[in-house]
Structure formats: C-alpha cells, structure tokens
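Visitor: Quick check, what structure comes out for this input:
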Amino acid sequence: MKTLIKWSLALLAAVLLTSLALLNQGEVSLRWDVWQIDTSASFVLALAIVAVLVLYLVLRLWIWLWSLPGKWAHHRLVKRYQQAETSLTRGLIAQEAADWSQAEKQLIKTAKLSQNGVMHYLTAAKMAAMQQADQRRDQYLKQAKLAYPDQSLTIGLVEARLISESDSKLAVVILAELHKQHPKHRVVLQEYIKLLRQLKQLTRLHELMPVIRKVSGLSRPDLTQLETDVLAMQLAQAPDYETLEQQWQALTHKQKLNPQIMVEYIKASMKAEQLNGLSEWIEKALKAQWDESLVYYFGRIQFGPAYDRFKKAQAWLKNHPDSAVLYLTLGRLACQSQLWGQAHDYFKQSLKLQPELETFHAFAQCYEAEGEDRQAALVYKQAMLELDKPE
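Guide: Alright, predicted model coming up:
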C-alpha cells in the first residue's frame, strides 16, 4: 500500500511538471555583465529539481563512504559472532555425545570471539575437568576471570564445583568469599552449606544457621534435616563426656528421640564407657519411630541384665519379622543371657536374610563363649567362603 501511494504521488508530480512545461507560463532572464540568458520558467524549475536531486545523491554517496569502515567492521563482528555460535553449538553437541576432548576444542576455539565468551570458558573448563586435565581447567577459569570480571559470581560458583572433589578446602574458601560478597544469594549459600556438611565443619554451619533459616530457600524438610545433621555432628565431635552431656541435656525431648541424633549420642557415650540409661532411651525412640541403627546398638550395649533387653527385643519381631539387624541383636542378647540354642537360631536367621561379616563374627564369638571352639572355627571358615564369593 505504501509503495502504491508513493508511485501515485510521483506520477502526479510528473503530470504537474509536464503540464507546467507545456503551458510555458513565463520566461526567466539572467544577466551577468555583458552576458544575458533568456529561458523559460519551466526549464529553470526543471534545472532546480535536477540540482536538488544531484545534491541529494552526492550527500548520500558521501554518507555511505563515511560509514563504510564502520559497516565493514560490523560485518566482520557479526561474522565472528556467527563463527562463535557455530563452535558453541558443535561443542554442546559433542558434550551431549560425551566427547569431552572435541567439546573442549570447539568451545575454546572461539571463546574470544563470542558475545557469551564466559560460557565458552566455563564449559571448556568442565570438559577439561571431565578429562582430569586440571591444568587446562584452571587455565580456562583464569582466562574467564580476566576477560569477564563482572561475572565473578558465576565463575566462582563453577570453579568451586569443579575443584570440590580434588581440593575441597579451597572450594570452601571460594564459597566463603562469594557468600561474604553476596550474603543473600541462595545458590551460593546452598553450595556453601553442601560443602560444609561434607567436610563436617560444625562450627561454621552452626554460625550460619540464622542466615540459612532466612535466606537459603531450603524446604522445611531439608532445613529440618540440616538442623538434625548439625546437632548430630555436634554430639559426635564433643571433646569429652561432660561436654557431651551438656549438649544432650540442651536438646528438646523430640530432638533426643531423633534416631540420627540419638545414634551419635550412644556412640559417644559407649566410647566414654558411660552406658547407664542408653537402652531406655533406645526403647523410647523405637516406640516413636522404628530405626535399625538403634536396634543394632541395643544389642551392643552391655549394661544391666541382658535377659530383660532380650525379652523386649523379642516383642519387636511381631512387627519386624524380616529384619536381619533385629535377629543379630537378638542373637547377641541371647548369647549374653547364655541362651545358646536361641542365640544360634537368631544368628542363622540373620545370616539367611543378610550375610554380613559382623554377624559371622558375633556368631563365632558366641560359640567361643559357650566353649565350642570347633564350631566357632567352622563359622569363621564359612565367613571366609562367603567373602570369597563373586559379587
């Protein structure tokens, strides 16, 4: 439609000019000293129009020549970007095909040409890491930092992830610095928490808990699990029994009954040879929630009459008839109570459900306590045969 209107206007202008020329409305006389030129007004008008058009074309040519270097540079830049995008695509395809070497080669080849060069460097660093080429990995990360200082957060996160397995302490330092610079960044905080949990850095986790509750974005179950992990680690790392008891008494009743927390308390108490009351705590916890790790330690505690604990553990069989750990505990308690026949049966049932080296060892020790060294030797031999079986 616009083109039709333009052509119509041009045609109208041509008709008007032609009509004006045919009518020959007036003459123009130009005099300069002794020179004089007489011509029609239509010719002068046509000449003026031609002059304007020539001037317009000259200006357009000059503007085009003036902008030519910039256009050429832009053309080259676009071509470089296209090359970089092509290399990026090929690199990502090679990555999906698990061709780490080819992916690294394609990505780093045009990293300096790309609008998104930081992605080239970081992905190439990942590919180098997949090939255990730590030197190249570090080189690409260094290049990314120099070329894209404004992307320090993203680069730092990728670097921490890549080196966490080989140098977890350095990864923690990097994440600590990133968290210091960006205290409300959720991803940084979550990565920092994850690594601190792996390294069991209890003090730092404990300090971060108020921030974690406000900023981390963890779901309620994940946050509860983290708090449980921190409390369990706190008990596991208690320097002495007095500190352990202080920490234990500071917990709520619900926290004490948590199996993960209670297991650490029981292990630390057994190490300190403070066994009084442990079996009662396990019974309370198992009433609230069945947990085989607590069942296991119920058979390891040697404090008070074993027969009483044996009868209580027997009652658990009704609801858990297929628990190898429960049969192991019953075997130990029966053996401590010198109920040899029942002990043998329980150990055999546990081995039938789940043949474990510890169960063989407990079974053999029971025979030794009974004075049946020959039978104990046979159990040890059976354990060796079990261990030699192909997986």
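
Visitor: For the rest of this, base every contact and every neighbour count on C-alpha atoms.
Guide: Noted.

Visitor: My guess is residue 347 contacts residue 328. True?
Guide: Yes. Taking Cα atoms under 8 Å as the definition, residue 347 is a contact partner of residue 328 at 5.7 Å.

Visitor: Also this sequence, please, to line up against the first:
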Amino acid sequence: MKSVIWLLLLFTLAVLLALFARENNGYALLFFNQWRMELSLNAFVLLFVFLLGGGYGLLKLLDWLVSMPGNVRQYQAARRASNAGKYHREALLAMFEGRHLRAERNLRVALASQDNPELRLADTLIAVRASHSCRDFERRDAYLAQAREIGGPRSLARLMLEAELLGEQYRTREALDLLHQVYAISPKLTSALKLELKLRQQENHPARVIELADMLERSEAIDAGQAFRVRAQARLAQLKLVPMDSRELERWWASLGKDERHQPRLAAAAAREFGRLALIERAETIVVEALESNWDVSLLEVYGELGRMDGKGDAVKRLARAEEWLRHHPNDHSLLLALGRLCRDAALWGKARTYLEASVAVTATPVAHAELGQLLEQLDEREEANEQYRASLGLALDLLERRG
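Guide: Below you'll find the predicted structure:
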C-alpha cells in the first residue's frame, strides 16, 4: 500500500513540474565581470540542480577515497571478529560435548583472530579449563600465564578458575592462597565460599568447615539438610582430630544443637569418647536420648558395648531398658545383639546365648556369629564355637566380595 501511495505522489509531482515548466516564461540573467548570460528560468533551474547533484556526488567520492583505508581496516577487523566468533561458538559446543581437545584447538584459532581484550580473556580461561580436562598441565599453565597478562593480577574469573583447578589436583594450600586474593576483591563471594568448604574438607579443618557451612546456609547457598550433614561430618572429624579431656569434651558436646546431639553417628562417636574417659553414665544418657529420637544400629551397637567400657554402670538397669525396647522392636537383630552382649557382660550366660541365637536367626551377621562363638567358647562348647567362627568368616568374605 505504501508503494502505491509513493507512486501517486511521484506522478503528481511530475505533472506539477511539467505544468510549471510549460507555463513559466521567466528568464535568468547572469553577470560575471564583462560577461553576461541570459537563460530561461527552466534551463537555469535544471542547470542548478545538475550542478548541485554533481557537487554532492563529487564530495561523496572524495570522502569515500579518503576513508577507504579506515574502511578496509574496519572490514578486516569485522572479518577477524566473525572468524573468532565462529571458532568460539564451536569451542563452547565441543566443551559441552566433552570434546576438550577439539575445544582447545578451536580456541587457539579464535584467540589468533580475537582483538577484544575481554573476549580474549574469556576464550583464554575456557582454554585453561579444556587443557586441564585433557590433563595437559603444561599447556594449561601457559594459558594461565596469558590470562594473567590480559586480565591483570586482580582478575576474579582467573583467580577462581585457577583455585578450582588446583583444588582438583589436591594442591590445597596453593588454592587457599588464591582464595585469599579472591576475598580481597569480593569478601562474600558464594562460589569462593563453596570452593573453600570443599578445600577445608580435604585439609581436614573441621572448625572452618562448620563456620563456612553456617555462612552458606544463612545466604541460602546450600539447604538446611546439606548444611546439617556437613556440620555433622565436621563434628565427627573434631572428635578424631585431637583427644579431649572430660571438660573439653563436655564443653564441646554442650555447644552442639539439639538436632546434632540426636544425630546417630555423632551421638555414638561422642558416647564412645565419654566411655573412653570412663564417664559411662554420661555415655549411656547420650545414647538413650539419641535412640529415643532416632532408632539406629550404630547407637544400639554402642549401648551393647557399655558394659565392656571401664567405669561403674548399672548393668541391670541397662538390660531392663533394652528389654523394654524389645517389646516395641521384637525383630530387631541389632537390639538382640546388644541384649546378648549386655547379658554376657552381666554373666547371664543362658540369656546371652538366647539373645545371640535370636539375633542370628533374624539376620545373620559376621559380628553376631563371632559374639555367639566367643560365648560358646567360654561355655567350653568348642565345636559349636568353631562353627560360629566359620560362619562369621564366610559372611565377612561375602561382604568384602560384594564391596570389591
């Protein structure tokens, strides 16, 4: 529709110009020194339009000739940028496909054609990751040196990538030094905190792991469940790291939250530490409270060992409590095993044998067979004891084969 309107306007203008030229009887008189020229007004208008158009065309030609070198350089730069962009896209696709060697080759070509410093830095860092994935560490370090030259010493992207790669090589100290530089630029960078958490776990630094887990949970970088598991693992590491005396252990236990104190593995480990210090009643309280919250095999195992720990404990009371649990968990082989151990430690040989045989009948385990074998050996039933030992060894070998 627009083209039709334009055609109508052009035809109208042509008609008006033709009418003007036919009806116009004017003339133009031009003087230049002693020269005089007389022209019809129509001829003057046509001559003026021709000269104006010719002058404009000449100026455009001169401008094109003058700007030709710059245009050539601009064209070459655009061609180089297009070529670099092509290889950059192919390299990214190869990276996502897991073809790291092809990605590195494409990036090498892209870098040769790339003039933009920011894009050069990005391509260099991708090449660093690709070379690292190919385990070509010499080439990776060469690309890292290029990245330092392009981005400078405070390039956050380069520092984070280098720290991550060094962490993957278990070069923990070097990676942590780089993270200190990252924190100087961005003190609360979430990705840096996550990477440090991983490195501190490698380094076995539980106090810092707990601190980082709290920070990441508050910033919602990790969910509450993940933070809880990380903290629980760090608490276990704290127990193994340096043996504590009774005051230190009590202070450490009091610093835990309620959910942590009821975590089965953590409660079992803490109870064993209290038992090591001959604080049997404290260990028993920890196990009982945790069992009431979370019924777990590891806690039952510790409860069954309480009688063998040094100290003064009420064996009859413990046995009565365990038998009360049995009413609610009649087919729990771990509870039956714990009852057998408690009875054996209390010198109740008949009940111990009954409970251990029941545990084996419910679920045969290497530990239950071994416990029953030791009891039968004490009762001077050596042949039956040897049968239990053989059964224990056979189950243990089966478990090793399945895991191997």
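
Visitor: Report the TM-score for the pair.
Guide: In this superposition the chains share a TM-score of 0.79, using TM-score structural alignment, normalised by the length of the first structure; 388 aligned residues with a Cα RMSD of 3.7 Å.

Visitor: if we can go back for a sec, give the intersection of the neighbour lists for residue 347 and residue 328 of the first structure.
Guide: With contacts defined as Cα atoms under 8 Å, 6 or more residues apart in numbering, the residues shared by residue 347 of the first structure and residue 328 are residue 359.

Visitor: okay, now residue 221 of the second structure: neighbour count?
Guide: Residue 221 of the second structure has 15 neighbours, counted by other Cα atoms under 10 Å.

Visitor: measure the aligned residue in the second structure for residue 135 of the first structure to residue 34 of the second structure for me?
Guide: Residue 135 of the first structure maps onto residue 138 in the second structure when the alignment is built from TM-score structural alignment. To residue 34 of the second structure, residue 138 of the second structure is 87 Å away according to Cα to Cα, to the nearest Å.

Visitor: Give the residue from the two that has the larger number of neighbours.
Guide: Between residue 138 of the second structure and residue 34, counted using other Cα under 10 Å, the more crowded position is residue 138 (11 against 5).

Visitor: Now name the helix or strand holding the more buried one.
Guide: If you go by DSSP states H and E, residue 138 of the second structure is part of helix 137-151.

Visitor: list the helices and strands that helix packs on?
Guide: Here helix 137-151 of the second structure is seen to pack against helix 117-133, helix 156-168 when contacts are counted using 3 or more Cα pairs under 8 Å, 6 or more residues apart in numbering; DSSP states H and E.

Visitor: what ranges do the strands span in the first structure?
Guide: 27-32, 35-40 (DSSP state E).

Visitor: distance from the last one to the second structure after superposition?
Guide: On superposition with the second structure, the average gap between strand 35-40 of the first structure and its aligned counterparts reaches 2.6 Å (mean Cα distance after the TM-score superposition for the first structure).

Visitor: That strand vs strand 27-32, what angle?
Guide: 170 degrees (axes from the mean of the first three to the mean of the last three Cα atoms, to 10 degrees).

Visitor: buried residues in strand 35-40 of the first structure?
Guide: Buried residues in strand 35-40 of the first structure, counted by 16 or more other Cα atoms under 10 Å: none are found.

Visitor: And for stretch 279-288 of the second structure?
Guide: Result for stretch 279-288 of the second structure [16+ other Cα under 10 Å]: buried residues 279-281, 283-284, 286-288.

Visitor: again with stretch 345-362 of the second structure
Guide: So for stretch 345-362 of the second structure, counting by 16+ other Cα under 10 Å, buried means 345-346, 349, 351-353, 355-360.

Visitor: Nearest to residue 216 of the second structure, out of those residues: which one, please.
Guide: Nearest to residue 216 of the second structure among these, counting by Cα to Cα, is residue 359 at 44.0 Å.

Visitor: What is the neighbour count of residue 127 of the second structure?
Guide: 28.

Visitor: What does it correspond to in the first structure?
Guide: Alignment note (TM-score structural alignment): residue 127 of the second structure maps to residue 124 of the first structure.

Visitor: got a list of what that match touches?
Guide: Per Cα under 8 Å, 6+ apart, neighbours of residue 124 of the first structure: 103-105, 107-108, 137, 140.

Visitor: rerun at 6 Å
Guide: Each residue near residue 124 of the first structure by Cα atoms under 6 Å, 6 or more residues apart in numbering is listed here: 104, 107.

Visitor: any idea how far residue 132 of the first structure is from it?
Guide: 12 Å.

Visitor: quick revisit: mind putting the buried residues of stretch 279-288 of the second structure into TSV with distance to residue 156 of the second structure?
Guide: Listed next are those as TSV, based on distance: Cα to Cα, whole Å:
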residue	distance to residue 156 of the second structure
279	52
280	53
281	54
283	49
284	52
286	47
287	48
288	51
